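Peer 1: sequence and predicted structure below; questions after.
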Amino acid sequence: MGKSEGRPRETARLDTPPADRGTILDAAHQVLLHTGAKGLKLDAVAREARVDVSTVLGHFGSRQGLIEALMDRLYASPAAGLAADTASLPAVEERWRAYLKQVRRMHGDQEATEAYFDLAVLALRDPELRARLGRLNVKTARGFREVIGAGPDALAELILAAVDGIELRRALAGDDYPIDAVLGLLDRMALTEYLRD
């Protein structure tokens, strides 16, 4: 028997304190932004977080678990931002405009857009991720409806679908896409519907 047989393999020690879930999710988000879904591998995330792969596995169990947690986080951040931006706004029109302001900020972040669509493509090909993304979309629509505080559920669904479609078309067209004109039209159409009552 050789000297190393029967002993656990040594792993490289990193000079950092143990990472929490948030730190690892931050690292996963950075990897996703820079390399896309194909590069979202446990070793790449561990390297970015400056931890061992076993630490990532300890928090998330698998690459699938990490992706699910990242999806949850990426969906929660804009919803929390919208709720914070609109909490003190009394009028539907003001809350709607705060939402449009947030949409414009998101449209300006090309890396985040690409990351979002990378995850959406993963979800299209994986039944479990698709179901999770579907639940997140339902939750987002419900939260949007509660924040805006007006209009039927179908209007919230239509607006969110329109924003996703606008973002995809803008991402594909780049700077040539008439984002201001399209969002301006969406603004007028939505307000017509919201303020109709």
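Peer 2: Perfect, I can see it now. Residues are numbered from 1 along each chain as shown.
Peer 1: going by C-alpha atoms from here, please, whenever you check contacts or count neighbours.
Peer 2: Will do.
Peer 1: nearest spatial neighbour of residue 59, chain-adjacent residues omitted?
Peer 2: Closest residue to residue 59 apart from its sequence neighbours, by Cα to Cα, 6 or more residues apart in numbering: residue 21 at 6.3 Å.
Peer 1: next, count neighbours for that neighbour.
Peer 2: 16 (other Cα atoms under 10 Å).
Peer 1: now residue 28: which helix or strand?
Peer 2: Element membership for residue 28 (DSSP states H and E) is helix 21-35.
Peer 1: now that helix: buried residues?
Peer 2: Neighbour counts over helix 21-35 (16 or more other Cα atoms under 10 Å) mark 21, 24-33 as buried.
Peer 1: farthest pair in those?
Peer 2: Using Cα to Cα, those span at most 18.1 Å, a distance reached by 21 and 33.
Peer 1: straight-line length of stretch 37-46, end to end?
Peer 2: End-to-end distance for stretch 37-46: 15 Å, by Cα to Cα, to the nearest Å.
Peer 1: so what's residue 12 up against?
Peer 2: Each residue near residue 12 by Cα atoms under 8 Å, 6 or more residues apart in numbering is listed here: residue 52.
Peer 1: name the SS class of it, please.
Peer 2: Assigned with DSSP: H, G, I helix; E, B strand; the rest coil, residue 12 falls in the coil class.
Peer 1: from residue 143, how far out is it?
Peer 2: From residue 12 across to residue 143, the span is 44 Å (Cα to Cα).
Peer 1: on contacts alone, who are the packing partners of the strand or helix carrying residue 111?
Peer 2: Using DSSP H and E, residue 111 sits within helix 110-125. The contact analysis (3 or more Cα pairs under 8 Å, 6 or more residues apart in numbering; DSSP states H and E) places helix 110-125 against helix 21-35, helix 92-107, helix 127-148, helix 153-173.
Peer 1: got another, please set it beside the one above:
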Amino acid sequence: MSDDALPAGTRKPVTHYGSGRGALLDAAVRVVARGGLRGLTYRAVAEEAGVTHGLVVHHFGSRDALIEEAVDHAFRSSLDVSSLDTGAERPGEFAEGLGGMVDEDPDLQAFQYELLLEARRRPDLMPRLRALYDAYFETARRDLARILARPVDRGLSRLVFAALEGLVLHQLVFGEREVTEEALTELRTLLERLADTGTRTTPDTTFDPD
């Protein structure tokens, strides 16, 4: 029904989930999570946010600007909800809340995986995506170094991060948060053994002439 067909003095209702810039970027993340980056249009974001097409155009000006700001927004949001940077001091606390993070905001996680695939086709996305993952890698390395009480090389930090990322992806696709928790228990056990080994194998620097 058009606005003209409505009774005099009434307007077609518009559901406003939020018309501010942040709300529109949240809507963009949800659109990409469901339909991929190629489905990100002004109209799709407007429908998702419950606002007019013109409002989205007003805020972003171009589709490329919308994509760039959505990536930056996801970057900031991801760090805010990251389950890595918790200040954990012991292996048993590592990645606490990972499963809950996926359940709380699955669209944000799906958005990032969509970006990973799209960046293979669009090199212009790589700098922002690289910045996001470099922040993740550094957070994982720092947390592991604190927990293990020793420097952690890139290989170990990437290995652990890859395990976490795989768990996030599998929970996102298959559900089964309980499997995530079981795997995290095993990972923490391995970290406990690494921490214990590092403590017991500190080299003895005492000189023995014999």
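Peer 2: Everything's here; your move. Predicted model only: the values in this text are computed from it and were never measured.
Peer 1: would you pull the TM-score for this pair?
Peer 2: Between these two chains, after superposing, the TM-score reads 0.68 (TM-score structural alignment, normalised by the length of the first structure); 180 aligned residues with a Cα RMSD of 3.7 Å.
Peer 1: what distance do you get for the residue nearest to residue 59 of the first structure to residue 155 of the first structure?
Peer 2: Distance of residue 21 of the first structure to residue 155 of the first structure, given as Cα to Cα: 36 Å.
Peer 1: next one: residue 98 of the first structure
Peer 2: As judged by Cα to Cα, residue 98 of the first structure and residue 155 of the first structure stand 17 Å apart.
Peer 1: same check, this time on residue 128 of the first structure
Peer 2: For residue 128 of the first structure relative to residue 155 of the first structure (Cα to Cα), the value is 27 Å.
Peer 1: higher neighbour count, the two?
Peer 2: Each of residue 128 of the first structure and residue 155 has its neighbours counted (other Cα under 10 Å); residue 155 has more, 16 against 13.
Peer 1: which ones are touching that one?
Peer 2: So residue 155 of the first structure contacts nothing (Cα under 8 Å, 6+ apart).
Peer 1: so what's the residue count around the closest residue to residue 167 of the first structure other than its chain neighbours?
Peer 2: Leaving aside its sequence neighbours, residue 167 of the first structure sits nearest to residue 107 (Cα to Cα, 6+ apart; 6.5 Å). Using other Cα under 10 Å, residue 107 of the first structure has 19 other residues around it.
Peer 1: same deal with residue 179 of the second structure?
Peer 2: By other Cα under 10 Å, 15 other residues sit near residue 179 of the second structure.
Peer 1: for it, pull up the helix or strand it's in.
Peer 2: helix 177-200.
Peer 1: got a list of contacts for that helix?
Peer 2: For helix 177-200 of the second structure, the external contacting residues (Cα under 8 Å, 6+ apart) are 91-95, 99, 147-150, 167-168, 171.
Peer 1: which among these gets closest to residue 55 of the second structure?
Peer 2: Nearest to residue 55 of the second structure among those: residue 168, at 34.2 Å, using Cα to Cα.
Peer 1: how many other residues sit next to the closest one?
Peer 2: Neighbours of residue 168 of the second structure under the rule other Cα under 10 Å: 23.
Peer 1: now do the one 5 residues further on
Peer 2: Using other Cα under 10 Å, residue 173 of the second structure is surrounded by 11 other residues.
Peer 1: any idea how far the alignment partner in the first structure of residue 122 of the second structure is from residue 31 of the first structure?
Peer 2: With TM-score structural alignment defining the correspondence, residue 122 of the second structure maps onto residue 126 in the first structure. Distance check for residue 126 of the first structure against residue 31 of the first structure: by Cα to Cα, it reads 20 Å.
Peer 1: chain center to the helix ranked longest in the first structure, what's the gap?
Peer 2: Using DSSP state H, we find that the single longest helix of the first structure is helix 63-86. Averaging C-alpha positions (Cα atoms, centre = their mean, to the nearest Å) puts helix 63-86 of the first structure 5 Å from its chain's average.
Peer 1: and that helix, what's buried?
Peer 2: Taking 16+ other Cα under 10 Å as the neighbour-count basis, helix 63-86 of the first structure is seen to contain the buried residues 63, 66-71, 74-75, 78-79, 82-83, 85-86.
Peer 1: could you do stretch 124-136 of the first structure as well?
Peer 2: Of the residues in stretch 124-136 of the first structure, those buried (16+ other Cα under 10 Å) are 129-130, 132-133, 136.
Peer 1: no further questions, thank you.
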